[in-house]
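Undergrad: got a predicted structure here, sequence first:
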Amino acid sequence: MSTAAVTLPFRDPGLPLAERVEDLLSRLTLEERIAMLHQYSPAIPRLGVAEFRTGTETLHGVSWLGEATTFPQAVGLGATWDEDLVREVAAAISVEQRAFHHHRPPVIGTGRNSLQGWAPVVNLLRDPRWGRNEEGYSEDPLLSARLGTAFCRGMTGDHPTYLRTAPVLKHFLAYNNEDDRCTTSSAIRPRVLHEYDLAAFRPAIATGAATGVMAAYNLVNGRPCHVSPLLEQELRRWAEPTGHELFVVSDAEAPSNLVDPEHYFDDHAASHAAALKAGIDSFTDHGEDSAVTIGRITAALERGLLTQDDIDRAVRRQLSIRFRLGEFDPDLDPYAGIGWDVVNSPAHQALALRAATEQVVLLKNTGLLPLAPERRIAVVGPLACTLFEDWYSGTHPYRFTVSDGLGVEGVEGVDRIVLRTADGQAVTAVGEDGLLVLGPAQDTDAAAQFDLFDLFDWDLGVLTLRSAATGRYASLRDADQRVTANRDQPGDWFVRETFHLEPATDGTEVLRNQFTGRYAQADPATGELTMTADTPEQALRFTRTTVRDGIISAVAAAQAADVTIVVLGNDPHINGRETQDRAGLRLPPQQDRLLREVAAVRPDTVLVVMSSYPYAVNWADQHLPAIVWTSHAGQETGRALAAVLRGDTDATGRLPQTWYRSDDELPAPLDYDIIKAGWTYQYHRTAPLYPFGHGLSYTTFDHGELKLRHTELDADGEITATLTVTNTGTRPGTETVQLYTRHLDARYHAPQLRLAAYRKVRLAAGETTELDFTLPATDALAHWDVATSAFTVHPGRYELITARSAGRPVRSATLTVTGPAPEPRRVLEVPLHAADFDDHENITLVDATPTHGDAVTPVADHGELLFRDVDLTGAGSVALQVSRTAPGTAQLQLRAGDRLLTTVTVPSTGDRHTWTTVLADVTEHQPTGVHDLRVILTGEQRLTTLAFTP
């Protein structure tokens, strides 16, 4: 840095932040400003400005940079229902992120590891089949929002000026499916948008806890999230009172997706201009190569699609974050002195153990747990002796497995096999790298066992093969398509460790790699296995010989014990992860069979589900005495689980999402209308296997009477409720008191229950505590009123319920909200937006224009909208804003109740974004008074507004 640069105003910490940012911005050339819009922002040596990179993954530990403390998956942290704990975990992660920033070079690129943390994920766990279920906290917006805000607070630290790290909320918006995620559209009507999806994001932003947001891959109502007007209309509006703007980043490669595969824009200059103007400040695209992004934005500027002001707005937001992170004040930065010794420190290990312990959920217990110390224990199952990492976990510095935690030798219960060819050769792992070759078959009793493989069956025909000799998994090697048994676990973005053994016509099997889809052959010169055959006919044929039956070995271990712990679940990289949704909720059939056969010989069996998501374990719930769930909870999972199983601590976790039954037909994954489809505990109509908030304890609790200070209040009043909670058992324990609300007189489709507050209390045996809840009615009772486009508390009776879960109410009290009844919806000379319907059949939402507005369109060319309590008095005509892409015409009908008001013809406009006005006279049918207005759309068309005039 030059001497002159040291004395420039932006270096003066005594100046206001905005002045410092503006001074530095003014000194940048246009080319330098454009270059800062890419994820990898280059250094500017003449000003002493360093390189800057947006984003280090920090979801439940510092990821992808090497060994770091690993905490439970986010869904496990959600199961703690503990904001203080989540904040402590985030603080530890951010301290380690600082250590990597100061003391370790990045794995990719140059400069320093980023202090912007791409976490937390506050996308709601609407559908448990979502491949990224492990990354979110809960299906409930209140719980997700509070835990997300706590995580952000832990990341930022408590200094009034400087951030420890800069948390970024992921992924905006309505992103809960992986299959075709870059082209699917989430249809979100206004009530769902405001009451559900936005509600998870708002608190962290409005309180200033979050410093940024990442846009999601998907589209919402037909418009890509990266050009959503909600970035400015909602998110940045919420942030205004904090005095800081959000720094919005794109998801990886999403800017390019706007043209291909989404085809939303004709060219990349136009798409990048639209994204920048919509509010994207940093483009994560083409890895480290910033030239492509720079070229596209430069072209947009030259074509007049952007102005320098558009570029400056984004650069200001980046510079503001960098100043707040202390980059330009190293001597004043309170976090600059963090040393490398914080990474996996004893304090962080203890916190990892505490977090892993508190997220364990006791799903069922008829008295077998806690385990009596004198009873002999067997630990069996494919997850008994391993802890899996996931795509966003850190690298475990050490692992305590379940068998380690319980101090017994585990039996995985998987088959050990030999794969032989017709001429008697066997697949064998040789050398330090475990290269798979064909060689003479070994004596299967020999100690070397180089031709033996443990076969893990993950369902859907997906297998992993682990060499008995090396203890490592077979993996495809990209360079030469050979296979080596050299991987500790399946992993990476592209999983190369999954295979299929598929039947051939002659009774043998062929080996196919799932990643490439190609089959195994043998190099004729060396015998080395290569995955190079394109068809089964070209593939090498194998005969599989099972030398150790996994289920028989598990049953034998169970017979020799008094209690069996069966550990089942998923590998987070297989059959459900980023880019791949789950096919269903069942356990893998081989795991289910193992469980049933073990339980048949040892009825005292505990099922431990270690998973990233819920399973439908109906059979286990009916036949086993105890079931426990844990997420993949990091390096201390085994010790944490053992502490709960042995009763060294109470079971304190509570489910953050509903566990459905196997025979419960779930809505379609792309049906995002939780109200109409019946998603989550708020709207699902069938009793689940385990409800939201469920979790048992080793002690018992009593809730006293729920007392309300006022049983009547105004719509803007405050609810004050108290109750006592007593530990009526003989040992200390934790109760998570959940307070729900319900509208008893709703004129709209109200939730069956809605979480309004919760409190986690730890009580000694016999101890009593009093809990106070003070809630504004506008928070606890309001809904989004489509007639007024605002949150509203309608008058009427409401019920407050204390509960142990959404399925276990304990106490209740009724209050009445006073005030006038809602007025009918006025539509005369007030535009009625088609998306503001009360109900619908076969309707989906689409974009009205590329930049703003929603419209509706029928599914399968026929749909209906319902608008309740519409005052049509004085209406003489109606103007309909419509579009139609196809040639010819479509039909649209308006009905007041059962009375036909008008039928209109919708002409072709040639493009979905080209709108025309169709006028119709309704005076003939005298639509006076208040009616339910029905709009029936037949044929391909779109409708955005209805305007009634006298």
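TA: Sure, I can see it. Residues are numbered from 1 along each chain as shown.

Undergrad: drop to CA atoms for contacts and neighbour counts, all remaining ones
TA: Noted.

Undergrad: if I pick residue 869, what's in contact with it?
TA: For residue 869, the contacting residues are 824, 825, 930, 931, 932, 933, by C-alpha atoms under 8 Å, 6 or more residues apart in numbering.

Undergrad: the helix or strand hosting the fifth one - contacts with which helices or strands?
TA: The one in question is residue 932. Residue 932 belongs to strand 930-938 when assigned by DSSP states H and E. Applying 3 or more C-alpha pairs under 8 Å, 6 or more residues apart in numbering; DSSP states H and E, one finds that strand 930-938 contacts strand 854-858, strand 862-871, strand 889-896.

Undergrad: packing partners for the last one?
TA: So that's strand 889-896. Strand 889-896 sits against strand 899-907, strand 930-938, with contacts defined as 3+ C-alpha pairs under 8 Å, 6+ apart.

Undergrad: buried set for the first one?
TA: Along strand 899-907, these residues count as buried under the neighbour rule (16 or more other C-alpha atoms under 10 Å): 901, 902, 903, 904, 906, 907.

Undergrad: go on, the last one?
TA: Buried residues in strand 930-938, counted by 16+ other C-alpha under 10 Å: 930, 931, 932, 933, 934, 935, 936, 937, 938.

Undergrad: find the nearest non-adjacent residue to the third one, please.
TA: Read it as residue 932. Of all residues not flanking residue 932 in the chain, residue 868 sits nearest, at 4.4 Å (C-alpha to C-alpha, 6 or more residues apart in numbering).

Undergrad: let me know how buried that neighbour is, in neighbour terms.
TA: When neighbours are defined as other C-alpha atoms under 10 Å, residue 868 has 21 of them.

Undergrad: wait, doesn't it sit right on residue 895?
TA: No. Here residue 868 lies out of contact with residue 895, judged by C-alpha atoms under 8 Å, at a distance of 11.8 Å.

Undergrad: let me see the contact set for the residue nearest to residue 792 when sequence neighbours are not counted.
TA: Excluding the flanking residues, the one nearest residue 792 by C-alpha to C-alpha, 6+ apart is residue 782, at 5.0 Å. Shown in contact with residue 782 (C-alpha under 8 Å, 6+ apart): 791, 792, 793, 794.

Undergrad: quick check: residue 919 is in a strand.
TA: Yes. Assessed by DSSP: H, G, I helix; E, B strand; the rest coil, residue 919 belongs to a strand.

Undergrad: quick one: it and residue 882, what's the gap?
TA: 11 Å (C-alpha to C-alpha, to the nearest Å).

Undergrad: could you identify the helix or strand that succeeds the helix ranked longest in the chain?
TA: The residue-count maximum for a helix in the chain (DSSP state H) belongs to helix 83-103. Going down the chain from helix 83-103, the next helix or strand is strand 116-117, by DSSP H and E.

Undergrad: got the contact list for that next one?
TA: 54, 55, 56, 57, 58, 94, 155, 165, 166, 167, 168.

Undergrad: if you set the cut-off to 6 Å instead, what comes out?
TA: 54, 55, 56, 57, 58, 165, 166, 167 (C-alpha atoms under 6 Å, 6 or more residues apart in numbering).

Undergrad: put this next to the first one:
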Amino acid sequence: MKIPWFLCLVVFLFTETLLAIYPFQNVSLSFEERTDDLVQRLTLDEIVVLMTKGGGGKYGGPQPAIPRLGIKKFQWDSECLRGDGYAGNATSFPQAIGLAASFSTGIIQRVADATSIEVRGKHNDFVKHGNWSDHTGLGCFSPVINIMRHPLWGRNQETYGEDPYLSGILARSFIKGLTGNHPRYIRTSSTCKHFDAYGGPENKPVSRQTFDAKVSERDLRTTFLPQFQHCVDGGAYGLMCSYNSVNGVPNCANSHFMTDILRKDWGFNGYIISDAGALEFMLFFHKGYFNTTLQAAVGSVKAGLNLELGPGGYKQHVFDQISEGLKKGLLSEQLVRERVRPLMYTRMKLGDFDPIQMNPYNYLNTSVIQSQKHQDISILAAVQSFVLLKNDGLLPLTEMIGTLAVVGPMSNNPTQLLGDYSANVDERFISTPLKGLSTLGKEVNHADGCNMTSCLQYDKTEIITAVKSADLTIVCLGTGQALETENVDRTNLSLPGKQQDLLKDVIKHTKGRILVLIFSGGPLDINQAVESNKVSAIFQCFFPAQSTGIALYRSIKLVSPVDNPGARLPYTWYHDMSQVPNMTDYTMTEKTYRYFTGKPLFPFGYGLSYSSFKYSNLEIDPPSITSGSNVTVSFIVVNTGQYDGDEVCQMYISWLNSTVITPHYQLVGFKRVHLTHDQPVKVVLYISSQQMAVWIDNKGFIVQPGIIKVYVGGQSPGHQTSITSNELVGQFTIT
């Protein structure tokens, strides 16, 4: 006789309940009840250790076992930005800024899903072999949702671009993917970072460890905080506080951020972890705010911090002093138990206190690494991230090229195509532009021209020889994580070193047409390529990671309809340095498309397709509302081009008569839709009352009476740059 599975489960749970020694081990109780019981059973010394061991070097983790309670070791530290980072071979997905360009919540969730599957599979293997080192844990210190507020910031590539709404919506999808869909357990924990108002500088003109951002309450509420609220509402289990200070207060000791806003206003119940060494750096670099380690420990715990991520190599940590704070009455036992609670609750949800066989995620292993499914996701994500900036009829390529030249320092540079915080992918899985595109030509010439992306030494003869007889030259330029990354800001928008000379020589000496591929986290000065008649097409590729060459081949050849370029710029591409403000100025004046009044080279939301699209039948319902009501916006979009493809439908609003400063335009909705030739699709988007509200100091967000204009189309409004779609404009009234 075959016994139904659910009866087996009932019997199993009953048995485990009988075997449970303590209530926190009783799987029939709720996670909340079990966590309450566990927290009360921990000694204060045990709690201090648990709050101190968030990772960070030999002495920073893991959290040790507590044998008397049957509690195992636990490692928080892992990097999951777009693949399992720094933990050996894993599938490397496109960098976050490229994922943002997809404007696709679907592909971002799939990337996060694959990432967390590999993280969990490798974690299980690490535990099996007794490896508890950094980057083997389940904490997933991702995603990065800071605003790309300045084009030279070294960490732009890790973000979802310059818009708070886009960043927040994409973060929700990423969190959903990391979490998994099991009704009881989470696959990994998500930790949104870096909270808050952290967006450069890294090292130019000052260090991020010493920097104090001066931010108005309006800019804080309308630019730097909204995406973090999306994280909280989207189910993030944790947040990470940043190194810098805001208005004189170090962020990891900022009670206004961590307690007033995060916990009281937003109802966040998760944990907050410091960035690596941030507590130590408060003492070293934020002189005078705290004078002793004890003060730093007490101040940060009172402000709302739960867990310390150590600086690496330090035997003593700031949170070690929590014990002294308790002895001297500077911290209460109740507060310390309150701070450790979300850590233990998260471990509960990860299944750490349940029998191994109850949690299906415990059965994942290293066989999931570089699975065909994950490689396919990597290819699709890269294809969906490429932004076509220019196309004078060259693409898609329909015929074999006689002589093809593939040149430039990014043409066959596997490591610099990955971007920072990448998985340590086995090089045999990496497809460079040269490797992926060589089959486009009957004959292929290749020359790097420079031995590094810095291009301080340039072999002009090598480049001229390679391109002079080419029917098509593909020029691969950019930065790589060697030149823009954590701790490394750029100093200007110029192509690095002598790359501009390389491009100039290609334009001058080749007899054929030119396709330029840019690999960077942010905008570069490519005016020469944009203006040259010999440069027929330009792609912004960002850092597409392991599938670069394969994905480029698919996009250039249009292997299938899904390969038709559909990505859009998630940031403003400034024309030149005259449009770039001081990085240390944290006012939003003239920054991002929301406040910039100049003419960019390419606007936010811009991107071309091999197809064309027509918008019509804009309907705004209702046309007049009272405060607190929502609005439904619908329209028809038709693929009027030759090829099937994706269109990113974007909706913006502007306030016509607000009494306070508002953005010129604000993205409030988007949807990436696939359209076959001549196919009309009705798209429905919504504007919530919260999106209509403006910030008024000392009053908060208020929906004011007046007129709000609505813009629908294929890019942000107010620009004359030619795109492959039109724009519709309407309005509604708030009474």
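TA: Cool, the structure landed. Keep in mind that what you see is a predicted model, and the values were worked out from it rather than measured.

Undergrad: thinking again about what came up before, dump the buried residues of strand 899-907 of the first structure into CSV; add distance to residue 251 of the first structure as well.
TA: Putting the buried residues of strand 899-907 of the first structure into CSV (distance: C-alpha to C-alpha, whole Å) gives the following:
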residue, distance to residue 251 of the first structure
901, 48
902, 47
903, 45
904, 43
906, 39
907, 39
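
Undergrad: closest to residue 69 of the first structure out of the residues you listed?
TA: Of all the buried residues of strand 899-907 of the first structure, residue 906 has the smallest distance to residue 69 of the first structure: 61.1 Å, by C-alpha to C-alpha.

Undergrad: now do the closest one against residue 883 of the first structure, distance only.
TA: Residue 906 of the first structure is 7 Å from residue 883 of the first structure, by C-alpha to C-alpha.

Undergrad: same question for residue 96 of the first structure.
TA: 54 Å.

Undergrad: swap in residue 795 of the first structure?
TA: For residue 795 of the first structure, the distance to residue 883 of the first structure - C-alpha to C-alpha - is 39 Å.

Undergrad: look at those two and report which has more neighbours.
TA: residue 883 (28 against 19).

Undergrad: show me the contacts for the residue most central in space within the first structure.
TA: The first structure has residue 136 as the residue nearest its centroid, 3.6 Å off, counting by C-alpha atoms, centre = their mean. By C-alpha under 6 Å, 6+ apart, the residues touching residue 136 of the first structure are 74, 75, 121, 122, 123.

Undergrad: where does residue 175 of the first structure land in three-state SS?
TA: coil.

Undergrad: what of the one 5 residues further on?
TA: Local secondary structure at residue 180 of the first structure is given as coil here, using three-state DSSP.

Undergrad: what sits closest to it if chain neighbours are left out?
TA: residue 579 (7.9 Å).

Undergrad: show me what the one you found lines up with in the second structure.
TA: Aligned counterpart of residue 579 of the first structure in the second structure: residue 487 (TM-score structural alignment).

Undergrad: is it correct that that match is in contact with residue 207?
TA: No. Between residue 487 of the second structure and residue 207 there is no contact under C-alpha atoms under 6 Å: 8.1 Å.

Undergrad: corresponding residues in the second structure for stretch 149-167 of the first structure?
TA: Using TM-score structural alignment, stretch 149-167 of the first structure pairs with 172-190 in the second structure.

Undergrad: now do that stretch: distance to the chain's middle.
TA: 16 Å (C-alpha atoms, centre = their mean, to the nearest Å).

Undergrad: try stretch 207-225 of the first structure
TA: 13 Å.

Undergrad: also stretch 730-741 of the first structure?
TA: That offset, for stretch 730-741 of the first structure, works out to 26 Å (C-alpha atoms, centre = their mean).

Undergrad: that stretch: which residues count as buried?
TA: 732, 733, 734, 735, 736, 737, 738, 739, 740, 741.

Undergrad: including distance to residue 417 of the first structure and secondary structure, could these go into a markdown table?
TA: Shown next, in a markdown table, are these (distance: C-alpha to C-alpha, whole Å; DSSP: H, G, I helix; E, B strand; the rest coil):
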| residue | distance to residue 417 of the first structure | secondary structure |
| --- | --- | --- |
| 732 | 48 | coil |
| 733 | 47 | strand |
| 734 | 46 | strand |
| 735 | 48 | strand |
| 736 | 47 | strand |
| 737 | 51 | strand |
| 738 | 50 | strand |
| 739 | 53 | strand |
| 740 | 53 | strand |
| 741 | 56 | strand |
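
Undergrad: buried set for the helix or strand encompassing residue 547 of the first structure?
TA: Residue 547 of the first structure belongs to strand 543-548 when elements are defined using DSSP H and E. Of the residues in strand 543-548 of the first structure, those with enough neighbours to count as buried (16+ other C-alpha under 10 Å) are 543, 546, 548.

Undergrad: from residue 420 of the first structure, how far out is the first one?
TA: Residue 543 of the first structure is 5 Å from residue 420 of the first structure, where distance means C-alpha to C-alpha.

Undergrad: for residue 420 of the first structure, which non-adjacent residue is closest in space?
TA: Nearest one to residue 420 of the first structure, counting by C-alpha to C-alpha, 6+ apart, is residue 426 at 4.2 Å.

Undergrad: so that neighbour versus residue 500 of the first structure, what's the distance?
TA: Taken as C-alpha to C-alpha, the span from residue 426 of the first structure to residue 500 of the first structure is 18 Å.

Undergrad: can you check residue 576 of the first structure too?
TA: Using C-alpha to C-alpha, residue 576 of the first structure is found at 17 Å from residue 500 of the first structure.

Undergrad: more crowded one of those two?
TA: Using other C-alpha under 10 Å as the criterion, residue 576 of the first structure and residue 500 rank with residue 576 on top: 23 against 19.

Undergrad: so who does the more buried one touch?
TA: 131, 582.

Undergrad: so how far is residue 770 of the first structure from it?
TA: Distance from residue 576 of the first structure to residue 770 of the first structure, by C-alpha to C-alpha: 43 Å.

Undergrad: what does residue 865 of the first structure give?
TA: Residue 865 of the first structure is 48 Å from residue 770 of the first structure, by C-alpha to C-alpha.

Undergrad: quick one: which of the contacts of residue 136 of the first structure is nearest to residue 81 of the first structure?
TA: Distances from residue 81 of the first structure to those, taken by C-alpha to C-alpha, are shortest for residue 75, at 10.4 Å.

Undergrad: what is the neighbour count of residue 660 of the first structure?
TA: Neighbours of residue 660 of the first structure (other C-alpha under 10 Å): 25.

Undergrad: thank you kindly, that will do.
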